[in-house]
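Participant: Build me a model:
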Amino acid sequence: MFELPVAVDLRTAARALGICSGTAYRLIYEGTFPCSIMRVGRQYRVSTTELMRVLGIEERPLYTVELETGPDSPQNPLNP
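Facilitator: Have a look, this model is predicted:
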């Protein structure tokens, strides 16, 4: 999920939510799709940030090392 672009197509969003594309289109038509939908030309787009929020995924993963040393600590091996 962290490698996705800012917005994804409806098919990708539907797969992430565990539903088929047909169900996704039906939910959009009914106004009950769990994320806000953007219409770009003839295509639907879903914000990756909002999709992750609906799935319960934080925007940035938190690692145990960060909890112990702090995210900006020079002792943190994940800190570039």
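Participant: contacts, neighbours, all on C-alpha from now
Facilitator: Noted.
Participant: Could you report the neighbour count for residue 13?
Facilitator: Counted with other Cα atoms under 10 Å, residues neighbouring residue 13 total 22.
Participant: to compare against the first, here's another:
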Amino acid sequence: MSPRSGPPLSFAEAFDLPLSVDLRTAARAFGVCPGTAYKLIRRGAFPCPVLRVGRRYRIPTAHLLRSLGIEERPVYAVDLEAGASYAASLDATDIRGTEDPS
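Facilitator: A predicted model of the protein is given here:
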């Protein structure tokens, strides 16, 4: 058995993935070594759709997360606070920008 390419992905890492990932990253998400992932692809048994791009494999992140049972991205308090701060800054800009000079 070949070694894993790193520890399994955490939830925070999974939610920060780009639109598609390489096979090593997908293997980490499933907790298997890359060699096992390649074998599963050859057998047509990889747990989510795999795209062949040239000589490389790419896995759409949406399918990867869905295969892991993650349907929705959670909302964290930090995200809400950042969004509220951003909205407040936009409101302040709108108020200054719409003042009637007359």
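Participant: Overlay them and tell me the TM-score.
Facilitator: The TM-score (TM-score structural alignment, normalised by the length of the first structure) is 0.75; 69 aligned residues with a Cα RMSD of 1.7 Å.
Participant: what residues are up against residue 49 of the second structure?
Facilitator: Residue 49 of the second structure sits next to 59-60, 63 when contact means Cα atoms under 8 Å, 6 or more residues apart in numbering.
Participant: Try it again at 10 Å.
Facilitator: By Cα atoms under 10 Å, 6 or more residues apart in numbering, the contact list for residue 49 of the second structure reads 41, 58-60, 63-64, 67.
Participant: can you put the residues you listed in CSV and add neighbour count, secondary structure and distance to residue 77 of the second structure?
Facilitator: Shown next, in CSV, are the contacts of residue 49 of the second structure (neighbours: other Cα atoms under 10 Å; DSSP: H, G, I helix; E, B strand; the rest coil; distance: Cα to Cα, whole Å):
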residue, neighbour count, secondary structure, distance to residue 77 of the second structure
41, 17, helix, 38
58, 19, strand, 32
59, 19, strand, 29
60, 18, strand, 27
63, 18, helix, 26
64, 21, helix, 25
67, 14, helix, 26
